[in-house]
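Asker: dropping the sequence and predicted coords here.
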Amino acid sequence: MPLPDLSLSLQFARFDEAAAHRAVLPRHKVARWIRHALALPAEITVRIVDAEEGQQLNRDYRHKDYATNVLTFDYTQEPLVTADLVLCAPVVAREAAEQNKSLEEHYAHLLVHGTLHAQGWDHETSEADANEMEAYETEIMQGLGFADPYAKD
């Protein structure tokens, strides 16, 4: 079965470690990870930001005053998924190290996670929804050749 079409804009804010993050996020890999999580064609912007921008967006839109790993701004879900995914590079790097994962693997997981949110998946509504979303993320990640992102070492 062919993967859905994707129009991707990949953006990097200017910050000290941007080159290292850009190196693990080539456009073809980002597109592949997102397309495997899509059920419909999509137009998605992915923006990699520093802690300051990540915190400001989380504070302004979610009223939580800290930088988080991924923010999903979903605009439409049918007939075309349109969304912005904002990933905070320092948070992603810290979490990858804490979880003994490569930076690439953690970015892949968060892009899959954010893409599912853009399509209406929500792990904060109930434990059953969280379990279903985690199981689907695991299936997608394993299909991409990565380990179960929720497995405990």
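Answerer: Nice, I can see it.

Asker: please count neighbours and contacts with C-alpha atoms only from this point.
Answerer: OK.

Asker: excluding residues flanking it in the chain, which one is nearest the residue most central in space within the chain?
Answerer: Nearest to the geometric centre of the chain sits Leu111, at 2.3 Å (CA atoms, centre = their mean). Distances taken as CA to CA, 6 or more residues apart in numbering place Ile34 nearest to Leu111, at 6.2 Å, with adjacent residues excluded.

Asker: hmm, the one you found is touching Leu110, no?
Answerer: No - using CA atoms under 8 Å as the test, Ile34 is too far from Leu110 to be in contact (9.7 Å).

Asker: give me the number of residues near Val81?
Answerer: 21 (other CA atoms under 10 Å).

Asker: quick one: contacts for it?
Answerer: Counting by CA atoms under 8 Å, 6 or more residues apart in numbering, Val81 touches Leu40, Pro41, Ala42, Glu43, Ile44, Asp74, Tyr75, Ala118, Gln119.

Asker: now do Ala18
Answerer: The contact partners of Ala18, taken as CA under 8 Å, 6+ apart, are Phe12, Ala89.

Asker: for Pro79, see how far away it is.
Answerer: Distance check for Ala18 against Pro79: by CA to CA, to the nearest Å, it reads 34 Å.

Asker: second structure for comparison follows:
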Amino acid sequence: MSAGPEISLEIAVEAGEWGDVTALEALALAALDAAAADLAQREGQPFPGHPPEVSLVLADDAMMAGINAEWRNQPKPTNVLSFPAFPLVPGGMPGPMFGDIILARETIEREAAELGKPVDAHITHLIVHGFLHLFGYDHIENNDAEKMEAIETRILASLGLSDPYGDTEPVLHRRDDDR
């Protein structure tokens, strides 16, 4: 897949041990670039003419539990939360700031171990997942979940990562009509 719209990324380490933020920034930019290219080319998603901004907030479980309690009335940590800067439906024109993606380190590490996958692969999946939420994709209804999961799987396959919803090998040969 050719290059898609450029994304400007701002990273804020708010809580937790995140290690080499430069390496994490490169990982996040690769995930966001692949997701933006896929949405533009495969889903017809419009993008503004200038590089829009995504904020990646790196948190720990305690911080994430507080945010989750405040915004979702669920006082427990979760792996990723997304907060769009402006309400958007898939296919709508986003503004100059897409929004915030917040990651919780301990939850991500625990889940990666349980799934038997590298932490970086799980982080990549969650960044793609959060990015899709910024564009209005959701997984509450089954048909919406199937659509979102198919897009996520396709983006991750373009990065050489396996299907997080089933397959153990990259799904590089999935047909377009499998969505």
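Answerer: Nice, thanks for sending it over. All of these numbers come straight from a predicted model, not from anything done at the bench.

Asker: contacts only, for the residue nearest to Leu111 of the first structure.
Answerer: So, once contact is read as CA under 8 Å, 6+ apart, Ile34 of the first structure ends up touching Leu111, Val112, Thr115.

Asker: and it, helix, strand or coil?
Answerer: Secondary structure assignment for Ile34 of the first structure (DSSP: H, G, I helix; E, B strand; the rest coil): helix.

Asker: that one maps to what in the second structure?
Answerer: Counting by TM-score structural alignment, Ile34 of the first structure corresponds to Leu32 in the second structure.

Asker: going along the chain, name the strands of the first structure.
Answerer: 6-12, 42-49, 70-76, 81-88 (DSSP state E).

Asker: who's in contact with the counterpart of Val70 of the first structure in the second structure?
Answerer: In the second structure, the residue matched to Val70 of the first structure (TM-score structural alignment) is Val80. Contact partners of Val80 of the second structure, counting by CA under 8 Å, 6+ apart, are Ile101, Ile102, Leu103, Ala104, Leu126, Ile127, Gly130.

Asker: farthest pair within the residues you listed?
Answerer: Ala104 and Gly130 (12.4 Å; CA to CA).

Asker: now tabulate the strands of the first structure in a markdown table and tack on distance to Arg62 of the first structure.
Answerer: Listed next are these as a markdown table, based on distance: least, CA to CA, whole Å:
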| stretch | distance to Arg62 of the first structure |
| --- | --- |
| strand 6-12 | 22 |
| strand 42-49 | 17 |
| strand 70-76 | 9 |
| strand 81-88 | 13 |
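
Asker: what segments of the second structure are helices?
Answerer: 21-42, 61-72, 105-115, 119-134, 142-158 (DSSP state H).

Asker: pick the most deeply packed of those.
Answerer: Most buried of these, by mean neighbour count (mean count of other CA atoms under 10 Å): helix 119-134, with a mean of 22.

Asker: counterpart of that one in the first structure, which residues?
Answerer: The alignment of helix 119-134 of the second structure onto the first structure (TM-score structural alignment) spans residues 103-118.

Asker: mean deviation of that stretch from the second structure?
Answerer: Aligned to the second structure and superposed, stretch 103-118 of the first structure gives a mean residue distance of 0.2 Å (mean CA distance after the TM-score superposition for the first structure).

Asker: show residues contacting that stretch.
Answerer: Contacts for stretch 103-118 of the first structure (CA under 8 Å, 6+ apart): 24-25, 30, 33-34, 36-38, 69-75, 77, 81-83, 85, 92-93, 95-97, 137, 140-141, 146, 149.

Asker: mind checking how far Val54 of the second structure is from Gln41 of the second structure?
Answerer: To Gln41 of the second structure, Val54 of the second structure is 20 Å away according to CA to CA.

Asker: same check on Ala28 of the second structure?
Answerer: Distance from Ala28 of the second structure to Gln41 of the second structure, by CA to CA: 20 Å.

Asker: how about Ala65 of the second structure?
Answerer: For Ala65 of the second structure relative to Gln41 of the second structure (CA to CA), the value is 36 Å.

Asker: what does Pro5 of the second structure give?
Answerer: Applying CA to CA to Pro5 of the second structure and Gln41 of the second structure gives a distance of 10 Å.

Asker: same thing with Asp120 of the second structure?
Answerer: 25 Å.

Asker: for Pro118 of the second structure, same thing?
Answerer: 28 Å.
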